[in-house]
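In: Just the structure for this:
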Amino acid sequence: MHGALPATLILLAAAVLAVVACRQLKLPALLGYLIVGIVIGPNALALLPNSEDTSYLAEFGIVFLMFSIGLEFSLPKLKALRHSVFGLGAGQVLATIALTLPLAWFGHLPWAASVALGGALAMSSTAIVSTLLNERVELNTPHGQQIIGVLLFQDLAVVPLLILIPALANPAGGVIEALGWATFKAIIVLTILLYYGQKLMRPWFHMVAKQRSKELFIINLLLVTLGIAYLTSLAGLSLALGAFLAGMLISETEYRYQVEDDIRPFQDVLLGLFFVTVGMRLNFATLEQQWPLLLLFLVLLIPLKALLIFGLSRLMRSPSSVAWRTALSLAQAGEFGFVLIALAHGHQLLPPNLEQALLGAILLSMLVAPFLMQKRDALVRRFVASEWLNESLNLTQIAVQSMLARNHVILCGYGRSGQNLARLLEREEIHFFALDLDPERVREAAAAGDSVVFGDAGKREVLMAAGLSRAQAVVVTFSDTHMALRILSHVQALKPGLPVIVRTFDETDVDKLKEAGAVEVVAEVMEGSLMLASHVLMLLGTPLNRVLQHIRSVREERYDLFRGFFRGATDDSDDPSEQDQPRLHSVLITEEAASVGKSLGELRVAELVEIKAIKRRNIKGVEPSDEVVVNVGDVLVLLGRPARLAKAEARLLEG
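Out: I've put the predicted structure just below:
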């Protein structure tokens, strides 16, 4: 026991360091686990033995991964994406397997090994691609929907491959019989579980949930998942197939989302251990001898897979730009390739030298995937001559629709938050111009008369076409820090001092966003807690004015902008109290300004207004103390009444 503890501690420490490094480099955590396995495995530092117990425990990672895929299995989702799933997805998997069959003749491999090889290479990385699509806000684009459809079929194709590969491991004379017997058993097990499981699962989970015990709920979840997996293994099928069926059964109940949250820690930890064991199998001594084969696999994998997917996508009448984006996004191999190779190796279908070359090629292709996605648009413009024209036409349409807009608000995203904000702006007769990447939403909203166009707000030229130079504010209405930082970077480069308000989920990235130039960051969790507190206080009998006072005081402490606002042309009002209300005002220091080279203490601006912030070199990070010297290009954000703001601006610019 004590002898195993140091190795376990080394494994945990190495995993933490590797995953942190991958997060910093914007790479998936599974690559960190693979690197850990390579470093501490028996073929490198030999800090952790590649024992049968470790491999058996790692198999549970695949069990929980297949369970999660089962949870995502949805007939309505399959129906919505049926052309991409059963057209492009099925064609890609079958064609990849068919193209690897000639290796049985040229590479002197058994045809069963070629099928296993084709199945492994047909997979793409769901973890990497879906994460990058989400970060780039491309899930609802035409190529995003096509990519998700292909990934969905690949995930589903793993299930029959998990049945097929063990059957192919039988002697040549008994393959057909073994495969037929395995298929027959799978049909019987599927029929029994899906028929009776549907009737038993909901009342069983309902009974457990009535006990109101989280520990009992998780124990029951493990019992159901591992129990069904064990039943399928008794029938001669895989544990992973049983876990997939368990996920399918639970996905039809109202407990699906709770189950998904509860199972994630088990899945992540055990799946991480699986990838560590994959890395432990990599033998650099063998790879060094087999480097021509590794290079051949890597060179053939990405270009040929991309060309295959592009051709199939074009056969389905997709535009060239969509087909290329889909192909380049799915050109790498994936984590299920490791699963299928491990299964084939366990049944001795693949020789060790071929297994090592495959593992190395899959790992390197996954490392290349994020960089390929970054350069994808540039490659598409090189491959598709009309792409430049299409982008120019799109920018022209945006520019034409925004041409007459002055002092408008640019809304980045037109989801629920963006639409609610747009309605409030319309009531105040403030013009807005919205950019969104969901073509269906844009079509519906534009048909209804809303000022919204299809465009990526993360692109510099799109913001310029939307009239950024004439806008009075920019609002990022979706909760995506990565995209918000990109928008802030463009705004600060094109029009320093333009107020940008950003929405975020919680307060984790508030400082990062403010340092990037956001005037204010609105956290959903904060606003939700304030609304919850106001309702509770009202129901407990607290007077309305006191409730509003509490909410206002918290907001003033949390949100500086609640103590003022930027004035625009649409702010005119006949109410004298509104005209004299404190507001925010940005002053850009030019070369001719009298305040250049002087300290804030010398200028005595603080006697007139409050200096809220100083933006220098597009970074809001200078504390407005008396010792700060004003430089050319600084933007001073002032808070005060209109008359005092005018005096302060005159003092800064004219002296």
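
In: hey, let's count contacts and neighbours off CA atoms from now on
Out: Noted.

In: And for residue 199, the neighbour number?
Out: When counting by other C-alpha atoms under 10 Å, one arrives at 12 neighbours for residue 199.

In: packing partners for the strand or helix carrying it?
Out: Element membership of residue 199 [criterion: DSSP states H and E] is helix 175-209. For helix 175-209, the elements it packs on are helix 142-168, helix 214-234, helix 239-251, judged by 3 or more C-alpha pairs under 8 Å, 6 or more residues apart in numbering; DSSP states H and E.

In: let's see it at 6 Å
Out: Helices and strands touching helix 175-209, by 3 or more C-alpha pairs under 6 Å, 6 or more residues apart in numbering; DSSP states H and E, are helix 142-168.

In: And this one, please, so the two structures can be compared:
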Amino acid sequence: TLTYVEPLRDIFASLFFASIGMLIDPVFLWKNLELILGLVALAFIGKFLIITPLVKLFRYPLKTALIAGFGLAQIGEFSFVLASEGQALGLVSRQIYLLILGTTAVTLVLTPFVLRLVPIVFDWLESMPWLKPYLSGEGKPLEVAEELPIKDHIVVCGYGRVGKNLVKLLQQHDLPVVVIDQSERRIQELREAGVPYVYGNCVSFYVLETAMVSQAKGMAIALPDPMSIRLCLKRALELSPDLDVVVRATSDKNIEVLYQLGAREVVQPEFEASLEMATYILNAVGFSSVVVQREMQEIRNRHYLDLRPEQSASQVSRHLRQATQDLNNRWYALPETSPLIGMTLEEADMRYLTGVSLMAIRRANGEEIDYPDASTKLEKGDRLLVVGSDEEFAALEEFAVGRAAVPGDNSACQWVIVNADCPVLGKTLADLHIREKYGVQVQSMRRDGKFIRFPNGKMELQAQDQLLLCGSLTSLNQIEQLFAPLNSQLLSVPVVKASEAEALKDYLPMDSVID
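Out: Model prediction:
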């Protein structure tokens, strides 16, 4: 029925606005231009000042409230109907009627342009340090469950149908779970079910920190909004670069974007339904279940490419631009003398060491590689489309020119935690002379939900600070003396090449070596 009705709806909507246009008197608009512009400003400002606080009152983030305020600031088209009836009943004079028509029409015309300007305004406001925390979704949790797992738990973002079923299955296997959601109704369901929760926005660093993402064993993102999914994934991996994250893709077009941002596994519900149905039918007609399962897993490993519709290079490129336009992105020209030239993306490990996500490469000959894989080599003259924060872009520039630690044959990086009883507590990084004495570089720091690339030497170390130390394996072993109480607190040692595993065994306990 909807298929038949929708074209008629579009026709009547067009007819409605065309008829409104015919009612407007251009001469009247021109003669009363100043008055109408004043009424337009009054309507925009007045409705914005009413709607924004109301949305904020319902505990939505400030950015959401502002977008709602701008988006609903125009006068609705129903006012045409009311004004017509008012004139027919003698309640509204002809002049007032024409003023209402003119003002409403102008607000409707201006609204799309205002909404296009909103992201530019937000970018400008977020450049101000004192405003950025309020606009970037970094709100504090509104409420936290009393008993929250703090280690080796699973974080589930979103408690809709998918999230609810996922939590149920995890609990059946006695796995500790923490759910993040910002819907009061769903939080009430979590309270009644006795499920640990954090009430807040999943894209907030503070909310993710409260859910102890850095200590979690895994994370599942089942949000309905593609933009929130991408931001949540990016920020969770900034807090815990080795976190095992599985993401539900809302459409097949988002699959590669999510993999490129660092998701370990991306699940597309429609494709999964097809695979499960095919598995059942193939098993029913006599195919070996082992062979069928292997084939289905190969399709998953290829990111559902066998099921996705064919797209031209221009279509893929256009979608990539659309997917990254709401993220902070830029094209970065790789310096001609960069030590990264000739390295594969797996060897460079840019996302882990700088935080940026590489989405595309444009070669010097004009060739463009969208969603490059780990085996892609960086070449002289490459321009990189990267997504990240301003701090991460600065880190990439340091990294690309060799001023930051670059993976080599005998180097690695590891995270350490500053405990309350650590002898370096209260000292500045400059006091420790880590680079001069040990040849080890402090590449990054995590503190209070913030990810700081190349921290200033004047920063004093505080309890629970996490430092990313990069250098030779021998130097990293020696520097453990500085962080003596932290021997049991090493978080991870990423091994760039498999051949380094044997070397690592000489310096670290066997259970610390990543296979």
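
In: Give me the range in structure 2 that the helix holding residue 199 of structure 1 lines up against.
Out: Matched against structure 2 by TM-score structural alignment, helix 175-209 of structure 1 finds no partner residues.

In: what's the angle from that helix to helix 239-251?
Out: 40 degrees (axes from the mean of the first three to the mean of the last three C-alpha atoms, to 10 degrees).

In: quick one: buried residues of helix 175-209 of structure 1?
Out: Within helix 175-209 of structure 1, the residues scored as buried using 16 or more other C-alpha atoms under 10 Å are 175, 178-179, 182-183, 185-186, 189-190, 193-194, 197-198, 201-202, 205, 208.

In: Quick check: closest non-adjacent residue to residue 118 of structure 2.
Out: Among residues not flanking residue 118 of structure 2 along the chain, residue 67 sits closest, at 7.5 Å (C-alpha to C-alpha, 6 or more residues apart in numbering).

In: Provide the secondary structure category for that neighbour.
Out: Three-state assignment for residue 67 of structure 2 (DSSP: H, G, I helix; E, B strand; the rest coil): helix.

In: Could you tell me how many residues sit around it?
Out: Residue 67 of structure 2 has 19 neighbours, counted by other C-alpha under 10 Å.

In: start and end residues in structure 2 for the host helix or strand of residue 453 of structure 1, please.
Out: In this assignment (DSSP H and E), residue 453 of structure 1 forms part of strand 452-454. Strand 452-454 of structure 1 corresponds to residues 197-199 of structure 2 when matched by TM-score structural alignment.

In: Residues contacting that stretch, please?
Out: Contact with stretch 197-199 of structure 2 is made by 141-145, 178-182, as judged by C-alpha atoms under 6 Å, 6 or more residues apart in numbering.

In: Report the buried members of the residues you listed.
Out: Buried members of the contacts of stretch 197-199 of structure 2, counted by 16+ other C-alpha under 10 Å: 141, 144-145, 178-182.

In: Between those residues, which sits nearest residue 71 of structure 2?
Out: The closest of those to residue 71 of structure 2 turns out to be residue 182 (C-alpha to C-alpha; 21.3 Å).

In: how close does that closest one sit to residue 95 of structure 2?
Out: In this view, residue 182 of structure 2 and residue 95 of structure 2 are 47 Å apart by C-alpha to C-alpha, to the nearest Å.

In: for residue 441 of structure 2, same thing?
Out: Taking C-alpha to C-alpha, one finds residue 441 of structure 2 at 73 Å from residue 95 of structure 2.

In: again, but for residue 104 of structure 2
Out: 14 Å.

In: So between the two, which is more surrounded?
Out: residue 104 (22 against 10).

In: wait, doesn't the more buried one sit right on residue 75?
Out: Yes. Residue 104 of structure 2 lies in contact with residue 75 (C-alpha atoms under 6 Å); the separation is 5.3 Å.

In: shared neighbours of these two, which are they?
Out: Shared contacts of residue 104 of structure 2 and residue 75, counting by C-alpha under 6 Å, 6+ apart, come down to nothing at all.
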